[in-house]
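Enquirer: Prediction below, plus the sequence it came from.
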Amino acid sequence: MNKTMLWFLLLLSLRLSAQQVKTVDSRISHVTVFLNKAQIERVIKTRVEAGKTDLIVTGLTSQLDPQSIQVAGKGNFVILGITHQQNYLSELNVPASLRILKDSLEYLQKQIALEQSQKEILNKEEQMLLSNQKIGGTNQNLTVAELKGMADFYRVRLSEIVTTRMKHDDKIKKINERVVKLQRQIQEQNELYARNTSEIVISISADAASAADLQVNYIVANAGWYPQYDLRAINTKSPVQLSYKANVYQSTGEEWKNVKLKLSTANPSEGGLKPELYTWYLNFEEPVLYKRLKGRAAGVMLESAAPAMAKDKAEEDAEALNEVTTTADYVNTIQTSLNAVFDIALPYTVASSSKPTLVDISKHDLKATYQYSVAPKLDADAFLMAQVVDWEQLSLLPGEANVFFEGTFVAKTYLDPNNIKDTLAVSLGRDKRIVVKREKLKDYNSRKTIGSNQRESFAYEISVRNTKNEAVKIVVEDQLPVSQNSQIEVTSTDAGGAGYNKDTGKLMWELNVQPNETKKVTYKFEVKYPKGKIIPGL
């Protein structure tokens, strides 16, 4: 019996000795950034011995989704299983930028201590001088010259001490100001990096010692990207250049250093499960008697989400800009069945920071026609508009756009492809050389009472003067009121040749105005309503 037990213990010890634990280094090689969240790919190169080995991948962000972990590998081994665990004793590796800040803070603190020491020496010297004012002893008489010399010495030295001490105080004050700024920066960085880490344990089995190449994929939160655009027009005869950019952000606590970056228009947070329609029942409302209950009822909601994987100077300046090579020249756009993926060939570094990293995605020259537009009821200035076509295949997302015309920043606008039809209209700014006036024609305005109703007549004239040295095409917009009450009737008596939409009341003229020419349009309408009623805004 004892002999059998010894053999069992021996076999058990041999088996336990074959179960090795090995901590391995890994690096981030690829990152696919979704609109919300990101997929990280890490590579591991190591060597395993015969038997079972637990490879521990350390220093990972604690914000990874354990359900999303995938491991693949090459080598003569078998992957037995994967586990994930939090490590509350170890923090993420401190980046070089944070180490530099901490070193700078330590240096400044040493400088403050040195200045304080110098001040202390001066204080000691001052105390020594003040405590030794009896010169030459009580029995020795000093001449006037000797007394004057000693008095001058005391005065000069004490003045020097006071002046030097003030200089040290000034230095300490300035250093402290720098210390406060550094501490703020360090605090901001610490919020991103001073977190607990997590670990992935990969259990593998090998018949013999061999090399192992592993790839680990997982999804992380606190990461994503959002679009930003630049719209540039050189003049009214050139296409509009659209620069598609991405603001990539992440605060996972680990730096994505020199990684292959992909940007996906997918959003794992929205989920990938099709919603189901359930039977829609109708019934009469029944009175319900409510009773006051003690305590509270807790409701639990379960959420299921399936991460998606996957003229001149202006012209010269524009040509020079076109010659500049950007990341956009190294991006390949891949259209998948459901989304678009922008594959960036150049390696990128995205720090864990509260500020996003701007990445150029693509540049496109889009066909555009130019015309002016004015709504003088709201604003008498004419706005130059670019009508852009053939934008549908660019995989645009809603986002802000900076608008430039003739090399000058004009304004910010917002592109929403979901609300754009075939033509994308972009405002390029005001042109004061087109003078527009809208006047009420008093001779045609009247109010009459017919029976129990009142009838008011209105007339407006809009004049457009072109002071430019070239002809312009301009769209003039105005409106007639639209009734929301059957007792109020609106009648267009003269639309003045405008296109008239009865549903919206919108009037629209398309005018071609030659240089130094003035064109005028007039429209009239009537409003009929019951006598004694007041219509606000009429």
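Expert: Everything's here; your move.

Enquirer: going forward, measure contacts and count neighbours with C-alpha atoms only.
Expert: Fine.

Enquirer: And the helix or strand D152 falls within, what does it pack against?
Expert: Secondary-structure assignment from DSSP states H and E places D152 in helix 144-193. In this structure, helix 144-193 makes packing contacts with helix 96-131, judged by 3 or more Cα pairs under 8 Å, 6 or more residues apart in numbering; DSSP states H and E.

Enquirer: redo that, cut-off 10 Å
Expert: helix 96-131, strand 353-366 (3 or more Cα pairs under 10 Å, 6 or more residues apart in numbering; DSSP states H and E).

Enquirer: I'd assumed G272 was in a helix, is it?
Expert: No. Applying DSSP: H, G, I helix; E, B strand; the rest coil, one finds G272 to be coil, outside a helix.

Enquirer: another structure for you, compare them:
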Amino acid sequence: MRKIVLILFVIPIMAFSQNIAKVNTTIDEAKVFLNGAQITRIGNLTLSKGDNKIVLTNLPNDLDPKTVTVKGQGDFIIQTVNTSINYLSNYENDPKYQVLKDSLKLLQNKLDQNNAYLLVYADEEAMIKANKAIGGTQNGTVVAELIKAADFFHNRLLEIKTKSLELAYQNRDLQLIINKIQNQLSEYENIAKRPVGEISINIYADKATTGKLNVTYFTNYASWIPSYDIRFTDLNKPITLLLKGQINQTTGENWQNTKIILSSSNPTISQQKPQLYPWYLSVYTPRSYAERGDKLQTAAEVMLMKDEELKEYSKSPAPTMMAMSSETPISMEYTLEARIDVPSSQEKLVNIQSYEMPAKYLYYTAPKVDPDAFLIANIYDWGKNYFLNGEANIYYENSFIGNTNISSYQVEDTMQISLGRDKSVIVNRDVIKDSTSKQIIGSKVKYNRAFEITVRNNKKSPIEIIIEDQLPISQQKEIEVTDIAVGNGKIDPDTKIVTWRYTMQPNTTIKTTIKFVVKSPKELNLAL
């Protein structure tokens, strides 16, 4: 028994031989990648002589030990660094949480008090109504007493009704506030109850001292999405392109007054270079779609996906801050000029850089596919600037007119941006009935097809327009495409796309035609 008592006394002595150092760290910097973020925390240390232990808590719960770096400044030695997950949250002691709980309690007490008064008023009203009879059945009632009683009933009932109505209005307002606080508490608890990451740091000091601590770690719970605003006011002026970044983070940490760096890199994908291996040919028998369990997407489904993507346009107000850019060997980094707050589970939209670029504007139409004319901006030498893939909102003279996409995968020297439809350029594609027919000649069918394309420029200024159509391409020797007539159009030898290019003066009309003949065996049904 004495041995057991001795052990119980020794354990506390050993536990308290290691000092718990005081440290209060704040998030100084967040480098946000396209997926993930590197967080830097800094703090001041107060160390005792000997072994000290520091625990940083309430960190993201996806801490990877390989990404944790601890640096210090001062007369001490960092011995070990460990990471762990804490599943026992102590959020009840958070002052902000306590304020919400206390406020809810006070409001609920007030609501209960009002309900108690309402019950009393209701009972009093019922008692008054139950005792309305004045005088007995034998003796008549004095008129003066009747008037006095009537006045009492009227005044008291009116007072009860008025006070009950006031309390009902108060209860309605109280309940609205209570509901908001309960929702806030519920959201807070959902975040606070989740597991949190912790970093334990063991430090040795020869003497009591102070110092500084710098801790960095990587989390997957953050990202940023590049997007653009494209603005133009006149077809003779440069186009303005504003790069923006939407920062998202669900780390559970609130980034307050934090230096933000947005990086075009993505650490979550493999950085290992690819390697080619010998390619051996073999006989392959394809399986059916039923065997593979694949699902083919219909054209309607694909169009639906595109429509849903367009619905994601956000009308968030544009911030005014910009960023400084710097190029690394493998990425571009944008450092915001001012420190900002990025609360957890909230989005933050920031301006990054603005580009003013000379552009040549022209119109494009392919009336076989779409009857509208589209304004196109050709931006030359766009490679001088660093662009990321992203959706772009288009504005003409500060009016939103639609969406398009910026692609950095273009290999040409000219970036082409579609700025939207222009209804003042009217396009029609009509069948020329006199030149369209179907004839059966022996074992073959001859299809004569002819179309007239009409373009009207109703604008007050000249425009340059490109018109495209196409000729059918035969994949069987039995099917021939002959007697092609496209006027001054140019035919691409591979795609058989026909291109016309015109300069149109204001309030003018041009017409062009495309004609061809298709011959095929009559047992083949062609979609022409």
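Expert: That came through fine. Treat the numbers as computed from the prediction; the structure is a model and nothing was measured.

Enquirer: Distance check, Q215 of structure 1 against L89 of structure 1.
Expert: 26 Å (Cα to Cα, to the nearest Å).

Enquirer: sorry, that was for K173 of structure 1
Expert: From K173 of structure 1 to L89 of structure 1 the distance is 38 Å (Cα to Cα).

Enquirer: of these two, who's got more company?
Expert: K173 (13 against 9; other Cα atoms under 10 Å).

Enquirer: Where is the longest strand in structure 2?
Expert: The longest strand of structure 2 (DSSP state E) is strand 414-431.

Enquirer: ok, average deviation of the helix holding D152 of structure 1 from structure 2?
Expert: Superposing on structure 2 and averaging over aligned pairs (mean Cα distance after the TM-score superposition for structure 1), helix 144-193 of structure 1 comes out at 3.4 Å.

Enquirer: Could you check how far the helix or strand following that helix is from the centre of its chain?
Expert: Remark: after helix 144-193 of structure 1, the chain's next helix or strand is strand 196-206, criterion DSSP H and E. On the basis of Cα atoms, centre = their mean, to the nearest Å, strand 196-206 of structure 1 sits 34 Å off its chain's mean C-alpha point.

Enquirer: helices or strands next to strand 196-206 of structure 1 in the packing?
Expert: strand 20-24, strand 38-48, strand 51-61, strand 78-91, strand 210-220.

Enquirer: Identify whichever of those lies nearest to A471 of structure 1.
Expert: strand 38-48 (52.4 Å; Cα to Cα).

Enquirer: mean per-residue distance, that closest one to structure 2?
Expert: Per aligned residue, strand 38-48 of structure 1 averages 1.1 Å (mean Cα distance after the TM-score superposition for structure 1).

Enquirer: follow-up on the earlier one: including distance to V435 of structure 1 and mean neighbour count, could the helices and strands packed on helix 144-193 of structure 1 go into JSON lines?
Expert: Shown next, in JSON lines, are these (distance: least, Cα to Cα, whole Å; neighbours: other Cα atoms under 10 Å):
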{"stretch": "helix 96-131", "distance to V435 of structure 1": "56", "mean neighbour count": "14"}
{"stretch": "strand 353-366", "distance to V435 of structure 1": "30", "mean neighbour count": "18"}
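
Enquirer: so can I have CSV of the ones you listed showing distance to L428 of structure 1?
Expert: Shown next, in CSV, are these (distance: least, Cα to Cα, whole Å):
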stretch, distance to L428 of structure 1
helix 96-131, 41
strand 353-366, 15
